[in-house]
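Chemist: quick one, structure for this:
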Amino acid sequence: MSARFYDPDGTRFGTPTYPWRLAPPGLLTRRQLRAMGLRPGGQRVAAQVMWRSRRYGAGVRVAYLYRRDLARPVRPMTPAKWRALARANAARRTCPDCGQDPGYIPARALGCCNTCARALHPAA
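Modeler: Reported below is the predicted structural model:
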């Protein structure tokens, strides 16, 4: 066990802290709750998991944990939300240069669909 991140009473980090994979049962991340069809439901962060990571600049990552017994079911999507999501996705797929929907989301690096990018830079 990594004693560096073990602080179950929260004196060092301000909130109860556990090392990677050592959180007590009943405490879950948002993703774990979502996989069960639940959401935090307005509750405060109950604890956190900290671990060392070489992949990110600071070297320490944090995941917040929520109590499963206080979690609420995910709200179902209403027809209005489905329509709004469809409009947002259609706007993302629309090429800003030609105004067409190429059937995919144009790459940000190009700034337009592949057809327009080839027309602008034929040698590339």
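Chemist: every contact and neighbour count from this point should use C-alpha atoms.
Modeler: OK.
Chemist: what lies in contact with the lengthiest helix in the chain?
Modeler: Ranked by residue count under DSSP state H, the longest helix found in the chain is helix 79-93. For helix 79-93, contacts defined as C-alpha atoms under 8 Å, 6 or more residues apart in numbering pick out 101, 102, 103, 104, 105, 106.
Chemist: check the burial of residue 88 by counting its neighbours.
Modeler: When neighbours are defined as other C-alpha atoms under 10 Å, residue 88 has 11 of them.
Chemist: pull the contacting residues for residue 117.
Modeler: Neighbouring residues of residue 117 by C-alpha under 8 Å, 6+ apart: residue 110.
Chemist: repeat the analysis, applying 6 Å as the threshold.
Modeler: Going by C-alpha atoms under 6 Å, 6 or more residues apart in numbering, residue 117 touches no other residue.
Chemist: host element of it?
Modeler: helix 114-120 (DSSP states H and E).
Chemist: quick one: distance of that helix to the chain centre.
Modeler: Relative to its parent chain, helix 114-120 has a centroid offset of 32 Å by C-alpha atoms, centre = their mean, to the nearest Å.
Chemist: could you also give me the structure for this second sequence? I'd like to compare it with the first:
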Amino acid sequence: MSRPRFWDPAGERFGIPTFPWRMAPDGYLTRRQLRARGLRPNGQPVTAQVLWRSRKSKDVRAAYLYRPELAAPVRPMTPARVVALAAANRARRTCPACSRDAGYVLPAHLGCCLHCHYGDPLAA
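Modeler: Down below sits the predicted model:
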């Protein structure tokens, strides 16, 4: 049996240890897995990667892996960050055409709320 295409645990071909999809050894975590544990990479370099070929686009995709023992706890939200995040989300929901809060994130391809783009369906 041949070895998988992206199997390079020594990092000779890709520069860093590289593993195929679902074959990374224990002791490495992605950013999402770190976040789920309440951690952040803490400035450490990428220590390994998982490579796979996307079925949809046929591109080679990568997931970067970090060492959890070098990670640090996630910084807590400060009151100023809470205010800034609320303002950013409010801006994503505010229609530039009618200046109303739509109650949902406006579709980027429309550029305005559904009411302004399609009109009032009950008015006809």
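Chemist: with the second structure overlaid, how far apart is the longest helix of the first structure on average?
Modeler: Compared with the second structure after fitting, helix 79-93 of the first structure has a mean deviation of 0.5 Å; criterion: mean C-alpha distance after the TM-score superposition for the first structure.
Chemist: quick one: the strands in the first structure, in order.
Modeler: According to DSSP state E, the first structure carries its strands in the segments 17-19, 27-28, 38-39, 47-52, 60-67, 72-73.
Chemist: what about residue 5 of the first structure, neighbour count?
Modeler: Using other C-alpha under 10 Å, residue 5 of the first structure has 19 neighbouring residues.
Chemist: how much space between the closest residue to it other than its chain neighbours and residue 111 of the first structure?
Modeler: Leaving aside its sequence neighbours, residue 5 of the first structure sits nearest to residue 19 (C-alpha to C-alpha, 6 or more residues apart in numbering; 5.2 Å). Separation of residue 19 of the first structure from residue 111 of the first structure (C-alpha to C-alpha, to the nearest Å): 42 Å.
Chemist: show me which of these two is the more surrounded one.
Modeler: Neighbour count, other C-alpha under 10 Å: between residue 19 of the first structure and residue 111, residue 19 has more, with 20 against 13.
Chemist: and the spatially most central residue of the second structure, how far from residue 82 of the second structure?
Modeler: The second structure has residue 32 as the residue nearest its centroid, 7.7 Å off, counting by C-alpha atoms, centre = their mean. In this structure, residue 32 of the second structure and residue 82 of the second structure are 21 Å apart, going by C-alpha to C-alpha.
Chemist: with residue 11 of the second structure instead?
Modeler: For residue 11 of the second structure, the distance to residue 82 of the second structure equals 41 Å [C-alpha to C-alpha].
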